[in-house]
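**Student:** Sequence isn't available, so here's the structure alone:
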């Protein structure tokens, strides 16, 4: 596949609605993302969509308050970072607000699988809850909800995943993606939905003068909201940008839970200049490792720890699990890329398949999503990686490319071939599914055919950039302005640029990364640069040299108190690469 560089267009050089004091590069970046006024950049809490506009909130508050005094509330979360932050926040908030009994339970993915299954309800029932509150799951758990209701347990679902044709018969459902919802954002993460519910609970308690002095304010949980939102890679629309920005501010000020502080210490990320990237690449992988390799209970306990000492002990366990995850992932990635090479037909020619399915009986269930993501980045088309889930079942994790809605792809397959998929769920860019092992080959063909129907709408071969920078703009000042202009993320992408550079020197560092000294063509100006994960672990390293087209981001490299500019190189392309 020949990659194309597609430059985002600002549409206009400046906007009267944006401040003239903005760095000119940052102004161009905002314009290219459709921002036309300063109000759109307002990240104050006052800009959040009103709590009462999310459907189901009043009924959810009523249900929760019914169980405040004499009930037992059991929070059931997902086993990823979004689920862990949602669970910890719900437990912390309700406990602070006078709920008599609050506990949590998170399914072990290897024993119970995803969501509120009948089996996890049976386990939950041993704790005698009067109310189950799901966070970041539940919308596809019709059987589990029915089991809970049959046992006389009330159920409140808070979720953000896309619903199927049949909704669970829960007492109350809060989900911005329900059909007919008029809420102004469908991009809330699970932790965002839970935050809205809790904000409404606190308001009702305050109105009734039922909160004690010193009770937590919902804003105190924005550190958890920011972490869960960033980790789940949901689109950073205006509402989510407020949530993330406010959470980052709290963490920078040192006002975060001890668990986040301990994880930042282990990741060697200072909190004073924290960015969303520090959460995404420093904290989230360590937290997610618990759910991938062991049990997310330890991750939630870390976020619930009230002392730095307790948090550090739990964070150390998470760090150990993350090292195990990295070793497993490295092996699986080598095997997956080897499998992709075998799919090329014939020899070195382009991969013929539109959608790729990969499976090895030795692969780890908790890591297939990471492998699917890595391979997707390499082949630039949708990938599903499968692992065994018992003797006869496979669990798959799917990752997609822009323009191909992976959950809709699975939905179409389920409609055309109702016998193939046992269950599935997810979003536009990521999904999970279960199917019988014997049906994998048939499913792989159906997946390839269905993705092919979408290919004309996809931009899998496109690399979006914000164009070239003038040599004078490649500067520490610009990098600092862009960092301050965030948060950046899905649907509000971090600024990236392209340009012609000459590679003056290159060397391998850390086995897979390439450290370079690059010179802007015909300028005499050279810069420090690094390309992460550029070297294939199973191949003899081939270092870049001479003139090349680079796609890169500007970064502030902080070392021993000194700040320097560094280019983060995402792509090294031959000169003359197609550009739109």
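**Tutor:** All right, it came through fine. Fair warning: this is a prediction, and the values are worked out from it, not measured in the lab.

**Student:** hey, let's count contacts and neighbours off CA atoms from now on
**Tutor:** Will do.

**Student:** quick one, strands of the stretch 251-400 of the chain?
**Tutor:** In the stretch 251-400 of the chain, the strands defined using DSSP state E, counting those that start in this stretch lie at 356-359, 383-388, 393-399.

**Student:** Let me know how buried residue 322 is, in neighbour terms.
**Tutor:** Other residues lying near residue 322 total 20 when counted by other Cα atoms under 10 Å.

**Student:** How much space separates it from residue 464?
**Tutor:** As judged by Cα to Cα, to the nearest Å, residue 322 and residue 464 stand 31 Å apart.

**Student:** what's the answer for residue 278, then?
**Tutor:** According to Cα to Cα, residue 278 stands 23 Å off from residue 464.

**Student:** go on, residue 252?
**Tutor:** Going from residue 252 to residue 464 by Cα to Cα gives 31 Å.

**Student:** Kindly report the same for residue 207.
**Tutor:** From residue 207 across to residue 464, the span is 49 Å (Cα to Cα).

**Student:** host element of residue 435?
**Tutor:** Using DSSP states H and E, residue 435 sits in strand 430-436.

**Student:** contacting residues around residue 294?
**Tutor:** Contacts for residue 294 (Cα atoms under 8 Å, 6 or more residues apart in numbering) come out as 108, 321.

**Student:** Let me know the angle separating the longest helix anywhere in the chain from strand 383-388.
**Tutor:** The residue-count maximum for a helix in the chain (DSSP state H) belongs to helix 308-343. Inter-element angle recorded for helix 308-343 and strand 383-388: 110 degrees (by axes from the mean of the first three to the mean of the last three Cα atoms, to 10 degrees).

**Student:** picking up where we left off before, looking at the strands of the stretch 251-400 of the chain, which is nearest to residue 135?
**Tutor:** Of all these, the one in closest proximity to residue 135, counting by Cα to Cα, is strand 393-399 (20.4 Å).

**Student:** any idea of the angle whichever helix or strand comes after the closest one forms with strand 430-436?
**Tutor:** Downstream of strand 393-399, the first helix or strand assigned by DSSP H and E is helix 406-416. Between the axis of helix 406-416 and that of strand 430-436 there is an angle of 30 degrees, by the same axes, to 10 degrees.

**Student:** the more surrounded of residue 252 and residue 464?
**Tutor:** Under the neighbour definition other Cα under 10 Å, residue 252 and residue 464 were set side by side, and residue 464 has more, 20 against 17.

**Student:** Residues touching the host helix or strand of residue 443, excluding its own?
**Tutor:** Take DSSP H and E as the rule and residue 443 turns out to sit in helix 440-454. With contact meaning Cα under 8 Å, 6+ apart, helix 440-454 is reached by 353-357, 382, 403-404, 409-410, 412-413, 420.

**Student:** before we go on, here's another structure to hold up against the first:
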């Protein structure tokens, strides 16, 4: 689908003129809604206080009593990167705080389903390992039945989550969730690992006030590498609070103060820790961690984050890397099948339905979320992909476009068609659901009708937001470093993109689907390197000698040397 380059609207940055910033950064920050230099303060003192969380006092005191009384605590996590980092953080912090009986359980995507279910409680009972207290991380806000079953067994539950709640809340001992009604925490754009971090911080203060620590209590900053990884991998918007957490976590990783497992994953991926960017957390570390939950057992990923021994960390990281390569192969095959199915419909761009609802009996249920993301990126439509989930059920994963809150849309569909969905949950941009295999056609019709009602056609026109042209004297390696240091960039605070007209001096395909370029800049004698990933090889290379490019500046490291490279996101022949 043809994309359009659109210039990003924004003020001129006058409000930041007194902040001593580079004029280019002033321009970029103003276009992202920064109106005061305090919004660029990423010191820990600028973090929102945990007291704003509804239920925090009860949760912290309940956990503190469990620690001081030597009770058995089981963490119930989720099978994605946010859940893995949340679980690892909770286990590490509780153990450092002096809890001697800490375990974790992560449901299997394939046999248990999502979150704290009655089945998890029954499994723990059958194993004779029922704890005194269950702490959910990155899940639990919809676990009404699981919390009730735990209560029947005499197990108390503290829920920590960030997903949107339903009309009612589970009857837990305490619930900490920035999106629950009545919560005063200033932002709901909070990853599960961040909620866990705040809960552990409040627990630390409770234990310190009770005189529990014989020595100075552990510093919570030790866990910021996990917070940064989980936050970026879960693609939550990087508001000021999240940018602060990510900036602090990146600072620790770059300084070498990170978990052995993170260090091992970086080495396997060929990334140097001292040059790590927020995007590396999302596109390098996150997928390797997620691969365990998608294809096998997320315990592999959690153990990689927990392990202290460097050799064992390298072994576990290698296993995650292998799973990620397998995941990529599966995803590539599924994407080809989905695109072929769409091609068989003989739809041109003007006839595409407003939502793509795809279903294949042979698809891998652990990869349908990634499939939906890739199809959404290509066709700029909300996409819902279904795979068989066993017991006559289909599991679906939805990915949306900006401006359409997909979880709220699914909730409205459920209200209109009660009984069609077995369960659902999610965020503005991503959601999951289950339904019977006989209901997929009705679901497709219902969701298509709803999207037509809710979405203006302009929302489905793919655009690349650009920060405008970059003056030739700023096309330098120094500017690339300036932009890198001006982050962290990410969801909701996007990495700068520029556009302009350039000469194409050389074009060649590398790595089967990537276009390597030599780019001429008007008025400059020295050409620039460029790379466009995953291009349409039917269109490129082409005979054109000039093109309009949308691009990002990249400090490309190769064999110990750095060179400026334009990372080309879009090309329009001229």
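**Tutor:** Here it is on my side, so go on. Computed from a predicted model, the values in this text were never measured in an experiment.

**Student:** ok, back up a step: with distance to residue 115 of the first structure added, can I get the strands of the stretch 251-400 of the first structure in CSV?
**Tutor:** As requested, these are exported to CSV (distance: least, Cα to Cα, whole Å):
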stretch, distance to residue 115 of the first structure
strand 356-359, 23
strand 383-388, 18
strand 393-399, 14
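
**Student:** so what's the closest residue to residue 79 of the second structure other than its chain neighbours up against?
**Tutor:** With Cα to Cα, 6 or more residues apart in numbering as the criterion, residue 79 of the second structure has its nearest non-adjacent residue at 4.8 Å, and that residue is residue 293. Contact analysis of residue 293 of the second structure by Cα under 8 Å, 6+ apart lists 79-80, 108-109, 301, 366.

**Student:** So which of the residues you listed are in helices?
**Tutor:** residue 301.

**Student:** Select from the contacts of residue 293 of the second structure the one having the most neighbours.
**Tutor:** Going by other Cα under 10 Å, residue 79 tops these with 28 neighbours.

**Student:** wait, isn't it in contact with residue 295?
**Tutor:** No. Assessed by Cα atoms under 8 Å, residue 79 of the second structure is found out of contact with residue 295, at 10.3 Å.

**Student:** Which of the contacts of helix 440-454 of the first structure ranks first by neighbour count?
**Tutor:** Ranked by neighbour count (other Cα under 10 Å), the contacts of helix 440-454 of the first structure have residue 382 at the top, with 29 neighbours.

**Student:** residues touching that one, list them.
**Tutor:** Residue 382 of the first structure sits next to 354-356, 376, 398-401, 404, 406, 451 when contact means Cα under 8 Å, 6+ apart.

**Student:** Just give me the closest of those residues to residue 221 of the first structure.
**Tutor:** Checking the contacts of residue 382 of the first structure one by one against residue 221 of the first structure (Cα to Cα), the nearest turns out to be residue 399, at 29.9 Å.

**Student:** distance of the closest one from residue 413 of the first structure?
**Tutor:** Counting by Cα to Cα, the gap from residue 399 of the first structure to residue 413 of the first structure is 16 Å.

**Student:** Likewise for residue 240 of the first structure?
**Tutor:** Distance, residue 240 of the first structure to residue 413 of the first structure, using Cα to Cα: 32 Å.

**Student:** what do you get for residue 221 of the first structure?
**Tutor:** Applying Cα to Cα, the value for residue 221 of the first structure to residue 413 of the first structure is 40 Å.

**Student:** cool, and residue 536 of the first structure?
**Tutor:** Noted for residue 536 of the first structure: a distance of 34 Å to residue 413 of the first structure, by Cα to Cα.

**Student:** can you check residue 53 of the first structure too?
**Tutor:** 35 Å.

**Student:** For residue 532 of the first structure, grab the count of nearby residues.
**Tutor:** Residue 532 of the first structure has 17 neighbours, counted by other Cα under 10 Å.

**Student:** same deal with residue 312 of the first structure?
**Tutor:** 21.

**Student:** In the second structure, what residue corresponds to it?
**Tutor:** For residue 312 of the first structure, the aligned residue in the second structure is residue 314 (criterion: TM-score structural alignment).

**Student:** Quick check: nearest residue in space to its match, chain neighbours excluded?
**Tutor:** Among residues not flanking residue 314 of the second structure along the chain, residue 264 sits closest, at 5.2 Å (Cα to Cα, 6+ apart).

**Student:** I figured the one you found hits residue 312, correct?
**Tutor:** No. In this structure residue 264 of the second structure lies outside contact range of residue 312 using Cα under 8 Å: 9.5 Å.

**Student:** who has more neighbours, the two?
**Tutor:** residue 264 (22 against 16).

**Student:** Aligned to that one, what sits in the first structure?
**Tutor:** Using TM-score structural alignment, residue 264 of the second structure pairs with residue 262 in the first structure.

**Student:** Then residue 212 of the second structure?
**Tutor:** Matched by TM-score structural alignment, residue 212 of the second structure corresponds to residue 210 in the first structure.

**Student:** Could you tell me how many residues sit around that match?
**Tutor:** A count of nearby residues for residue 210 of the first structure, using other Cα under 10 Å, gives 12.

**Student:** which residues sit in contact with it?
**Tutor:** So residue 210 of the first structure contacts nothing (Cα under 8 Å, 6+ apart).

**Student:** looking at this, residue 200 of the second structure is in a strand?
**Tutor:** No. Counting by DSSP: H, G, I helix; E, B strand; the rest coil, residue 200 of the second structure falls outside a strand, being helix.

**Student:** For it, grab the count of nearby residues.
**Tutor:** Number of residues near residue 200 of the second structure (other Cα under 10 Å) recorded here: 22.

**Student:** swap in residue 441 of the first structure?
**Tutor:** Number of residues near residue 441 of the first structure (other Cα under 10 Å) recorded here: 11.

**Student:** Equivalent analysis for residue 309 of the second structure, please.
**Tutor:** 12.

**Student:** now residue 2 of the second structure
**Tutor:** Neighbour number of residue 2 of the second structure under other Cα under 10 Å is 12.

**Student:** what would the contacts of helix 440-454 of the first structure look like in CSV with distance to residue 266 of the first structure?
**Tutor:** Shown next, in CSV, are the contacts of helix 440-454 of the first structure (distance: Cα to Cα, whole Å):
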residue, distance to residue 266 of the first structure
353, 41
354, 40
355, 38
356, 36
357, 35
382, 34
403, 37
404, 37
409, 39
410, 39
412, 44
413, 43
420, 44
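
**Student:** Identify the farthest-apart pair in those.
**Tutor:** Top of the distance list for these (Cα to Cα): 403 and 420, 24.3 Å.

**Student:** What's the average distance for the helix holding residue 443 of the first structure when superposed on the second structure?
**Tutor:** When the second structure is superposed, helix 440-454 of the first structure averages 1.3 Å from its matched positions, counting by mean Cα distance after the TM-score superposition for the first structure.
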